[in-house]
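Visitor: The sequence isn't on hand, but the structure is:
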């Protein structure tokens, strides 16, 4: 699996390259800014991209903007965004772009198997959100219409878990998970015609409802 990386910290970039190579990935390009990243994506046609939220020259949102532009140029390109801190605006904006996207805090990289699993999940079209990001976003935007169990379910949905994984985490049946998710969709006003992205839309509606 070929990866393009956008990370201006030389030590971290080198570490990522080594870590991914040992895990069986091929690093097709290492870039340090948004312009070089977009050029590398165009030239290398990677299977997945890793992008730092903040890149030169402004170290503000260049990385997230580059990620969204890469998706515009290459629809469906899987991208995992890395951030030093929880940046709620960027996390929500990324989720709105659909599946095959993820947002992880950089300290998650040290948990190698967890990090590579997240990258593979994103490459496979899934949505991955760092548990700390989910926790802070949900704490900021509770929706009182959801039951405590439904809030637990939607938090795990935001982490990218499927129904079976949620059932295992909460020690409930698959049927119970399906029922809770149906309740979430109903309370958040998501019609069956939205089925393609309803899980992502549910998380976004949950986060934005009281914004």
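Guide: Received the coordinates, thanks. Bear in mind that the values here come from a model prediction, so they are computed numbers and not experimental data.

Visitor: Please count neighbours and contacts with C-alpha atoms only from this point.
Guide: OK.

Visitor: residue ranges of the helices in the chain, please?
Guide: Under the criterion DSSP state H, helices of the chain are mapped to 10-22, 34-44, 62-73, 88-95, 112-123, 131-140, 148-158, 163-170, 174-187, 198-208.

Visitor: quick one: the first one to helix 112-123, angle?
Guide: Right, the one you point to is helix 10-22. 80 degrees (axes from the mean of the first three to the mean of the last three Cα atoms, to 10 degrees).

Visitor: what helices or strands is helix 10-22 leaning on?
Guide: The elements that helix 10-22 packs onto, with contact taken as 3 or more Cα pairs under 8 Å, 6 or more residues apart in numbering; DSSP states H and E, are strand 26-31.

Visitor: ok, back up a step: do you know which of the helices of the chain lies nearest residue 28?
Guide: Judged by Cα to Cα, the one of these that comes nearest to residue 28 is helix 34-44, at 6.7 Å.

Visitor: in that closest one, what's buried?
Guide: Judged by neighbour count using 16 or more other Cα atoms under 10 Å, the buried positions of helix 34-44 are 34, 37, 38, 40, 41.

Visitor: would you turn the residues you listed into a markdown table with distance to residue 164?
Guide: A markdown table is the format used below for these (distance: Cα to Cα, whole Å):
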| residue | distance to residue 164 |
| --- | --- |
| 34 | 38 |
| 37 | 36 |
| 38 | 36 |
| 40 | 37 |
| 41 | 34 |
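
Visitor: related to what we said a few turns ago, how about the helices of the chain in a markdown table, adding distance to residue 104?
Guide: Below are the helices of the chain laid out as a markdown table (distance: least, Cα to Cα, whole Å):
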| stretch | distance to residue 104 |
| --- | --- |
| helix 10-22 | 14 |
| helix 34-44 | 19 |
| helix 62-73 | 13 |
| helix 88-95 | 9 |
| helix 112-123 | 9 |
| helix 131-140 | 8 |
| helix 148-158 | 12 |
| helix 163-170 | 19 |
| helix 174-187 | 24 |
| helix 198-208 | 16 |
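
Visitor: Second structure for comparison follows:
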């Protein structure tokens, strides 16, 4: 709203004129831009920026003794995209994200970092609180999903790293939870894996070597942990 004084030719004040502008549409656009800066457009979950802001507050303002970081990765999601199409893949991401939003409680957050990678944070004081959270989180990502022309059984792998036991900064915690997640992917029985000190970068898939090949750890029914043997497989042909 703008108020202007009105004068005659002798500069005598005659009154005031009020000019109003409808800025509701502009405000909607600004609010939308602000939301997209902090949330994922496809799923409605917090994005990386919002996640780091949330966790930073947990580190500086909360009274909890521990903060767990959980990396979640859908199993064989690329295969689902390739066989069922990206529309089904997007719908799957939206469905599991909807389950996540309903399941989260106060001081808990699950963000989508991109693709089928999700990262969660859970502050807690007692181990049973974390155990309950990881089981609740895992349940959001598993089960049968029925689509127009297909039925998909979905599973997920979760890696967990805990502050201050496994690291004292958020970036290292995420890296360590990633390592635990890759261990979970190779584990046929337990799809929730806690970070251990002996895990290192060799447990995680390397980047493509420039020829389109990446070393991936071979999944074997007789083993429940990662061995040192890798398979050089064509990038995009197969992923756990």
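Guide: That came through fine. Note that the coordinates shown come from a computational prediction; the quantities given were computed from them, not determined experimentally.

Visitor: what's the TM-score here?
Guide: Once superposed, chain against chain, the TM-score is 0.28 (TM-score structural alignment, normalised by the length of structure 1); 112 aligned residues with a Cα RMSD of 6.2 Å.

Visitor: Which one of the helices of structure 1 lies nearest to residue 102 of structure 1?
Guide: helix 112-123 (6.2 Å).

Visitor: Excluding chain neighbours, what is closest to residue 38 of structure 1?
Guide: Closest residue to residue 38 of structure 1 apart from its sequence neighbours, by Cα to Cα, 6 or more residues apart in numbering: residue 70 at 6.3 Å.

Visitor: what about the one you found, distance to residue 157 of structure 1?
Guide: Distance of residue 70 of structure 1 to residue 157 of structure 1, computed by Cα to Cα, to the nearest Å: 25 Å.

Visitor: re the thing from before, might one say that the residue nearest to residue 38 of structure 1 is in contact with residue 36?
Guide: No. Using Cα atoms under 8 Å, residue 70 of structure 1 makes no contact with residue 36, being 11.6 Å away.

Visitor: what about the strands in structure 2?
Guide: Taking DSSP state E as the criterion, structure 2 carries its strands at 2-7, 13-19, 66-74, 109-114, 117-124, 143-146, 151-154, 156-163, 192-194, 213-217, 230-234.

Visitor: May I see those strands arranged in CSV, with distance to residue 86 of structure 2 and mean neighbour count as well?
Guide: Output for the strands of structure 2, formatted as CSV (distance: least, Cα to Cα, whole Å; neighbours: other Cα atoms under 10 Å):
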stretch, distance to residue 86 of structure 2, mean neighbour count
strand 2-7, 50, 10
strand 13-19, 50, 10
strand 66-74, 15, 25
strand 109-114, 14, 21
strand 117-124, 16, 22
strand 143-146, 15, 12
strand 151-154, 14, 13
strand 156-163, 18, 26
strand 192-194, 27, 21
strand 213-217, 23, 20
strand 230-234, 21, 14
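
Visitor: Dump those strands to TSV, plus distance to residue 35 of structure 2.
Guide: Converted to TSV, these look like this (distance: least, Cα to Cα, whole Å):
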stretch	distance to residue 35 of structure 2
strand 2-7	29
strand 13-19	30
strand 66-74	23
strand 109-114	14
strand 117-124	19
strand 143-146	29
strand 151-154	29
strand 156-163	28
strand 192-194	32
strand 213-217	37
strand 230-234	39
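
Visitor: can you tell which of those strands is closest to residue 90 of structure 2?
Guide: strand 109-114 (11.7 Å).

Visitor: quick check: angle from that closest one to strand 117-124?
Guide: 160 degrees.

Visitor: helices and strands around strand 109-114 of structure 2, which ones?
Guide: helix 48-61, strand 117-124.

Visitor: Next, the angle from it to helix 48-61.
Guide: 150 degrees.

Visitor: now the angle from strand 109-114 of structure 2 to strand 66-74?
Guide: Going by the same axes, to 10 degrees, strand 109-114 of structure 2 makes 40 degrees with strand 66-74.

Visitor: circling back to that earlier point, to residue 110 of structure 2, which of the helices and strands packed on strand 109-114 of structure 2 lies closest?
Guide: Closest among those, once you apply Cα to Cα, is strand 117-124, at 4.1 Å.

Visitor: now the angle from the closest one to strand 156-163?
Guide: Going by the same axes, to 10 degrees, strand 117-124 of structure 2 makes 40 degrees with strand 156-163.

Visitor: which helices and strands sit right next to strand 117-124 of structure 2?
Guide: Using 3+ Cα pairs under 8 Å, 6+ apart, strand 117-124 of structure 2 is in contact with strand 66-74, strand 109-114, helix 127-140.
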